[in-house]
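# Let's see this in three dimensions:
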Amino acid sequence: MATTLHLRSESKPLEHRSALTPTTAKALLDAGYKVNVERSPERIFEDSEFEAVGATLVPEGSWVDAPADHIIVGLKELPEDKFALKHTHVQFAHCYKQQGGWQDVLSRFPQGGGTLLDLEFLTDDTGRRVAAFGYHAGYAGAALAVEAWAYQLTNPGSRMPKVSSYANQDLLLKDVRSALQSGSEKAGRQPRVLVIGALGRCGRGAVDLCRQAGIADENILKWDLPETKKGGPFEEIVESDIFVNCIYLSDPIPPFLNKESLSSPKRNLSVVCDVSCDTTNPHNPIPIYTENSTFVNPTLPVPGYENPPLSVISIDHLPSLLPREASEAFSQALLPSLLQLKERKTSRVWQQAEALFNEKVKTLPEGLRAAWEKVTGQAQGSDKKPNGEDRFDGIGMGAGCG
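Now for the predicted structure:
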């Protein structure tokens, strides 16, 4: 019997990306999979594009009642709810690093006998993520940061208005270049941009945007592990105009900036774009904000800072600014792994993902994991890590956010 993949419609507001594209859906169909695609009013790809390659269109939200052996494929978190999850889900869940509400999210899987195969932790033989939105996250984050810097200069006292997804990268660049020109004219100079995690995918995206927008290379500070190993806070951050954070965080590190460093008389910093978005992580190295911004309200003002004012961009789905390019790149990179889903019990990448899920379930309070222990026969007590999990200890530069 053919393995069935069920692409769910994303429920996050203004999320236009897709884990599958018409191109990758066709490749899966050609490989013998059955692909069900939920109709979606928000997805960047039209329903008809999937239908044209042979996928079966199904109602939005129908994954809930799909047969238990169907594999549910998505991107962002499921809608907040309490019912137990019976399926295998392939998605970004953001519940493995003790983010806010992680127990509520993770416990739904063992309660229903379901499994989470988290896209954030799929790695190849070298420990590198098989697919990530990092590049486009960094690219989009830097774009909004430059626009915010310019907007604050040309519209003092006003918050940056809402932004929308772009049909393609060229249209985004046109707007960023225009903003950069107006901001530079007002400031009498170009901004100095500091990117931490510059050698990773996310950081490369941020640096590429700055260069393509027209910022001189000497105004782009490209930092990675050698520059940050001494530990923050860093005066170079507050003396720059724009700071773009592109690290992957899993262990505590000293903050990159804090109230003391921001009080420096040499502060030029007016925009922080936290692409990594560890908003609810207790070890967030940018401890100056506590909530996510959105495409509707892209910037969060940081109280107590004027001349210049200080704003944070903390949008947790930045690649949706360029949903078509981001989806195509991500889905193509993920495709070799998706093609192994029918043998996921013997495929290394999926075995590793399930082993990590099992380890994380063991960290739940006993009452929340009881059903899972009954089904699997596993019990708490093993602290052995699945292959590859240790590759995520410490800081991995440039992962970006899902």
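# Every contact and neighbour count from this point should use C-alpha atoms.
Noted.
# For residue 311, list the residues it contacts.
Applying CA atoms under 8 Å, 6 or more residues apart in numbering to residue 311 gives the contacts 270, 271, 272, 299, 300, 301, 302.
# nearest to residue 357, of these?
Of all these, residue 357 sits closest to residue 272, with 33.0 Å by CA to CA.
# a strand runs through the closest one, doesn't it?
Yes. Under DSSP: H, G, I helix; E, B strand; the rest coil, residue 272 falls within a strand.
# Sequence B follows; please return its structure for comparison with A:
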Amino acid sequence: MKKIGIIKEGKVPIDKRVPLTPQQAKQVKENFDVEVLVQSSDIRCYTDDDYRNAGLTIVESVADCDIILGVKEVPIEKLIPNKTHFFFSHTIKKQSYNRDLLKSILDKKIKLIDWETLTNENGNRIIAFGRWAGIVGAYNGLWTYGKRYNLYNIRRAHECFDYEDLKLEYKKIKLPNIKIALTGGGRVTRGAMEVLLGVGISQVTPHDFLTKRFDEPVFTQLNSRDYNRRKDGGEFHRNEFYKNPELYDGDFLKYTKMTDILVACAYWDPSAPVLFHREDIIKDDFDIKVIADITCDIEGSIPSTKKPTTIDDPIYDYNPSDDEIEQALTDEGNITVMAVDNLPCELPRDASESFGNELVNNVIPHLLGSDEKGIIHRATITEAGHLTEKYAYLQSYVDGK
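Here you go, the predicted structure:
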């Protein structure tokens, strides 16, 4: 009988999320005829007793498990050789800070499957925390705006027990007739829209956002076509843009003149146009005062995102004149930036339950079955001490070249 282990998260700052809730772990145990062991942890959003009460076994080590499930990167010293590890490795974009992690995974002959690489036949991800990043990110953006202008006081998301508890704060949010621009069209964006609509903010078209005045707060959702244009003046083609973004110029500045809060949810490719430059911010017609950068691409499409922030210290001010970070809420001429890089951690119970449902329904059957659709095969980055064919491009990264 195969053994699946749920590891104690070891990354700092701590992460309270779990890949499977107690009831989901029980479901896997009963439906797939496997043993599920849970490493004892004092930091999870679900306690050891929660798992015990669901009939799971609590252990000090999961070293004898065949498959080990985690959420964030496993510290190098806690990697278990010759096992199958699942976690967000943050290596497939050649992230420099995790090169040693991938090298160790290869040295220890670990089969690594990254949650981010699990896709269906069409290349769409089948498991993610994106919706919860959008929910918490948009809520944090509204919290930031309230702090900046002393408009209202609402609890932080992580101070709420769960999403339903957080929704109780919505009625406290009283906004003037501001405009909020939301970029993107995927899970993250839909999560952010849930919050804005839940607060009672009306959605308007990009055209109306640019051309009309409103006597209430409004938001618009912008897709890539709304703020990128072909260099040769031709029509925008979405697939072409994602395959060859260098053929396009950015056209976002028209929105910066009309926007009070920017909620950035769109994936950004380094070869694609940025939203704006520092030089644009210092112009008189740049109106954005608060940026909730859910994407958190450091010095990427948004020049004010110069560092990630933390749940404990979620915002800072960006001084565009000097291109420097300053203490939050210190100067009206600054932009206040929220760039927490682990947003779903603020609602760990909801995020874990949603993620676990996708794991049980979309991944476990293939992992413990025949994998006829190649779900697990396509997502496997390393095996038996080597990079798989699909991820052979990472060899130069591993070699430090």
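# quick one: the strands in the stretch 51-200 of the second structure?
57-59, 67-69, 84-86, 111-113, 179-183 (DSSP state E, counting those that start in this stretch).
# if we can go back for a sec, just the buried subset of the contacts of residue 311 of the first structure, please.
270, 271, 272, 299, 300, 301 (16 or more other CA atoms under 10 Å).
# Map the third one across to the second structure for me.
Okay, so that is residue 272 of the first structure. Aligning on TM-score structural alignment places residue 272 of the first structure opposite residue 291 in the second structure.
# Repeat that for the last one.
If you follow residue 301 of the first structure across to the second structure using TM-score structural alignment, you land on residue 317.
# What lines up with residue 125 of the first structure in the second structure?
Following TM-score structural alignment, the counterpart assigned to residue 125 of the first structure within the second structure is residue 121.
# Next: residue 147 of the first structure.
Taking TM-score structural alignment, the alignment pairs residue 147 of the first structure with residue 143 from the second structure.
# Any idea how many residues pack against its match?
Neighbourhood size, residue 143 of the second structure [other CA atoms under 10 Å]: 20.
# Roughly how far does it sit from residue 188 of the second structure?
Distance of residue 143 of the second structure to residue 188 of the second structure, computed by CA to CA, to the nearest Å: 18 Å.
# Same check on residue 4 of the second structure?
Taken as CA to CA, the span from residue 4 of the second structure to residue 188 of the second structure is 30 Å.
# Comparing those two, which residue is more hemmed in?
Between residue 4 of the second structure and residue 188, counting by other CA under 10 Å, residue 188 is the more crowded of the two (27 against 22).
# what sits against that one?
Residues near residue 188 of the second structure by CA under 8 Å, 6+ apart: 130, 131, 132, 133, 134, 135, 265, 266.
# try residue 45 of the first structure
Listed by CA under 8 Å, 6+ apart, the contact set of residue 45 of the first structure reads 21, 22, 324.
# And the residues you listed, which is closest to residue 115 of the first structure?
In terms of CA to CA, no member of those lies closer to residue 115 of the first structure than residue 21, at 23.5 Å.
# from memory that closest one sits against residue 328, does it?
Yes. Between residue 21 of the first structure and residue 328 there is a contact under CA atoms under 8 Å: 6.5 Å.
# who has more neighbours, those two?
Higher neighbour count among residue 21 of the first structure and residue 328: residue 21, with 24 against 19, using other CA under 10 Å.
# Roughly how far does the residue mapped onto the more buried one from the second structure sit from residue 350 of the second structure?
Matched by TM-score structural alignment, residue 21 of the first structure corresponds to residue 21 in the second structure. Counting by CA to CA, the gap from residue 21 of the second structure to residue 350 of the second structure is 10 Å.
# ok, now residue 277 of the second structure?
Residue 277 of the second structure is 36 Å from residue 350 of the second structure, by CA to CA.
# of the two, who's got more company?
residue 350 (21 against 14).
# Could you give the separation of stretch 28-37 of the second structure from the chain centroid?
Relative to its parent chain, stretch 28-37 of the second structure has a centroid offset of 29 Å by CA atoms, centre = their mean, to the nearest Å.
# Now the terminal residues of that stretch, how far apart.
End-to-end distance of stretch 28-37 of the second structure (CA to CA): 11 Å.
# for stretch 121-141 of the second structure, same thing?
The straight-line separation of the ends of stretch 121-141 of the second structure (CA to CA) is 35 Å.
# In the stretch 51-200 of the first structure, mark out all the helices, start to finish.
For the stretch 51-200 of the first structure, the helices defined by DSSP state H, counting those that start in this stretch cover 102-112, 134-154, 169-187.
# wait, which of these is closest to residue 262 of the first structure?
Across the helices of the stretch 51-200 of the first structure, the minimum distance to residue 262 of the first structure, taken as CA to CA, is reached by helix 134-154, at 16.9 Å.
# My guess is residue 345 of the first structure contacts residue 351. True?
Yes. Counting by CA under 8 Å, residue 351 is a contact partner of residue 345 of the first structure at 5.9 Å.
# quick one: which of the two has more around it?
Of the pair residue 345 of the first structure and residue 351, residue 351 is the one with more neighbours under other CA under 10 Å, namely 18 against 13.
# what's the angle between the strand or helix carrying the more buried one and helix 102-112?
Per DSSP states H and E, residue 351 of the first structure falls inside helix 348-361. Helix 348-361 of the first structure runs at 110 degrees relative to helix 102-112, counting by axes from the mean of the first three to the mean of the last three CA atoms, to 10 degrees.
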